[in-house]
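# Below is the structure, and that's it, no one-letter string:
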């Protein structure tokens, strides 16, 4: 029985042959069935994802989002003179999304996001109530909200109905699930 010889390979030129511009044939990657083609470039290394387990960053992002979307929710309530359920869902989801995206998978963040979403919805409802009061008495929003916040809270308590607290629960749930999904 005779063995066959491998097919002839073209000569490789490289820096060792006196040609500084010639490339050596790259070695095949471990587990690759064929070596890469002559002159092919290796793919750049994939950028590593930043380690996201920063509780402080997640809390700061969630707090900032809670203030902004809470104020926006209040403007919606003040403009429409109604509480809107889907807006409360959006408030909660944005707060949770900010916590999860900035802070990562830390188990504290969904809970903190839910608590901050409750505060954000409450802030929004107070802002909306103050806007309605300011329009009714032809006063400025700043005067009503900052100088008479105790009266705004008293009126909010009188206007609160079971649906108000359903919006709180919806926002907290949306924040919790939003933080979980964003960190995944």
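Nice, I can see it. Given the structure is predicted, the values throughout are model-derived calculations rather than measurements.

# hey, let's count contacts and neighbours off CA atoms from now on
Fine.

# and stretch 129-141, which residues are buried?
Neighbour counts using 16 or more other CA atoms under 10 Å place 129-134, 141 of stretch 129-141 among the buried residues.

# er, stretch 105-116 I mean
Buried residues in stretch 105-116 (16+ other CA under 10 Å): 105-106, 109-116.

# Can you say which two of the buried residues of stretch 129-141 are spatially most distant?
Based on CA to CA, the longest span within the buried residues of stretch 129-141 runs between 129 and 141 and measures 10.0 Å.

# Mind listing residues that contact stretch 161-171?
Contacts of stretch 161-171 with the rest of the structure, by CA atoms under 8 Å, 6 or more residues apart in numbering, involve 83, 85, 88-93, 114, 117-118, 121-122.

# Show me what counts as buried in it.
164, 167-171.

# Among these, which are located in helices?
Those of the buried residues of stretch 161-171 mapping onto helices are 164, 167-171, per DSSP state H.

# now, which of those residues sits nearest residue 48?
Closest to residue 48, out of all of these and judged by CA to CA, is residue 171, at 33.6 Å.

# Could I get the full set of helices for the protein?
Under DSSP H, the chain gives helices at 55-80, 85-103, 108-136, 141-142, 149-159, 162-183.

# Which of the residues in the first one are classified as buried?
With burial defined by 16+ other CA under 10 Å, the residues of helix 55-80 counted as buried are 55, 57-59, 61-78.

# helices or strands next to it in the packing?
If contacts are counted by 3 or more CA pairs under 8 Å, 6 or more residues apart in numbering; DSSP states H and E, helix 55-80 sits against helix 85-103, helix 108-136.

# got it, and the third one?
Under the contact criterion of 3+ CA pairs under 8 Å, 6+ apart, the helices and strands touching helix 108-136 comprise helix 55-80, helix 85-103, helix 141-142, helix 149-159, helix 162-183.

# okay, now the one to match up with it:
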């Protein structure tokens, strides 16, 4: 008589309880493999947790740069400019045989610009520039007058200007009119304002 084989036993469930090897659910979106800091260790500061106060760590403002104030340097620059523009102004008058108002403005402005750029904000420089502009316009008109006379008498400019300067001055006095002196005023004003603007 054959023996009956008992049916295979189904595995019995273990006692209810947590699986020590089961992965514990973390917070949503957390990396389960990220290393957690040890107990008691301070957590790194969260971004935006401590907002920086405006200007808390800002560098202090730089001190203002003092303005340049050099009377001697401004005076030298103005004298050099006055000599140069006087010669140029005289050549323009001699070539055109006319006094040009724009040229007088340029004479004054160049002198004032040189004085202000080199000397800075010294209050004497605009006045010095205006005085030098008057002299520069006068010398330029004498140069132009000498060029006209030299062309008329067929003589050299240096001979007329240096050997007969009194004759040139007499001719300038005869040719001077109110417009001539207006050019003086224009040049002086241009030098004064040019020095002010250049030093600003």
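Here it is on my side, so go on. Note that the structure is a prediction, hence the values are computed from the model and not measured.

# Export the buried residues of stretch 161-171 of the first structure as TSV, with columns for distance to residue 7 of the first structure.
Listed next are those as TSV, based on distance: CA to CA, whole Å:
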residue	distance to residue 7 of the first structure
164	81
167	75
168	75
169	74
170	71
171	70
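
# Which of the residues you listed sits closest to residue 101 of the first structure?
Nearest member of those to residue 101 of the first structure, counting by CA to CA, is residue 171, at 17.8 Å.

# counterpart of the closest one in the second structure?
Using TM-score structural alignment to pair residues, one finds that residue 171 of the first structure aligns to residue 187 in the second structure.

# how far away is its match from residue 138 of the second structure?
Using CA to CA, to the nearest Å, we find residue 187 of the second structure at a distance of 10 Å from residue 138 of the second structure.

# what's stretch 65-77 of the first structure in contact with?
Contacts of stretch 65-77 of the first structure (CA under 8 Å, 6+ apart): 83-84, 87-88, 91, 94-95, 98, 116-117, 119-129, 131.

# Give me the distance between the two termini of stretch 59-69 of the second structure.
End to end - CA to CA - stretch 59-69 of the second structure spans 29 Å.

# Run the chain-centre distance for that stretch.
Offset of stretch 59-69 of the second structure from its chain centre (CA atoms, centre = their mean, to the nearest Å): 15 Å.

# If we go by neighbour counts, what in that stretch is buried?
residue 69.

# residues touching the nearest residue to residue 188 of the second structure once chain neighbours are set aside, list them.
Spatial nearest neighbour of residue 188 of the second structure, excluding adjacent residues (CA to CA, 6 or more residues apart in numbering): residue 130 at 4.2 Å. By CA under 8 Å, 6+ apart, the contact list for residue 130 of the second structure reads 108, 112, 187-192.

# out of these, which is most surrounded?
Using other CA atoms under 10 Å as the neighbour criterion, residue 112 leads those with 37 neighbours.

# Pull the contacting residues for that one.
78, 125-126, 129-130, 190-196, 198.

# Tell me the counterpart of residue 118 of the second structure in the first structure.
Match for residue 118 of the second structure (TM-score structural alignment): residue 102.

# pretty sure that match is touching residue 51, no?
No - applying CA atoms under 8 Å, one finds residue 102 of the first structure not in contact with residue 51, separated by 10.3 Å.

# Please say which position in the second structure residue 134 of the first structure maps to.
Match for residue 134 of the first structure (TM-score structural alignment): residue 150.

# Could you do residue 74 of the first structure as well?
So residue 74 of the first structure corresponds to residue 90, using TM-score structural alignment.

# How about residue 180 of the first structure?
Per TM-score structural alignment, residue 180 of the first structure is aligned with residue 196.

# Contacts only, for its match.
Residue 196 of the second structure touches 112, 116, 121, 126, counting by CA under 8 Å, 6+ apart.

# now, which of the residues you listed sits nearest residue 55 of the second structure?
Once CA to CA is applied, the member of the contacts of residue 196 of the second structure that ends up nearest residue 55 of the second structure is residue 121, at 34.4 Å.
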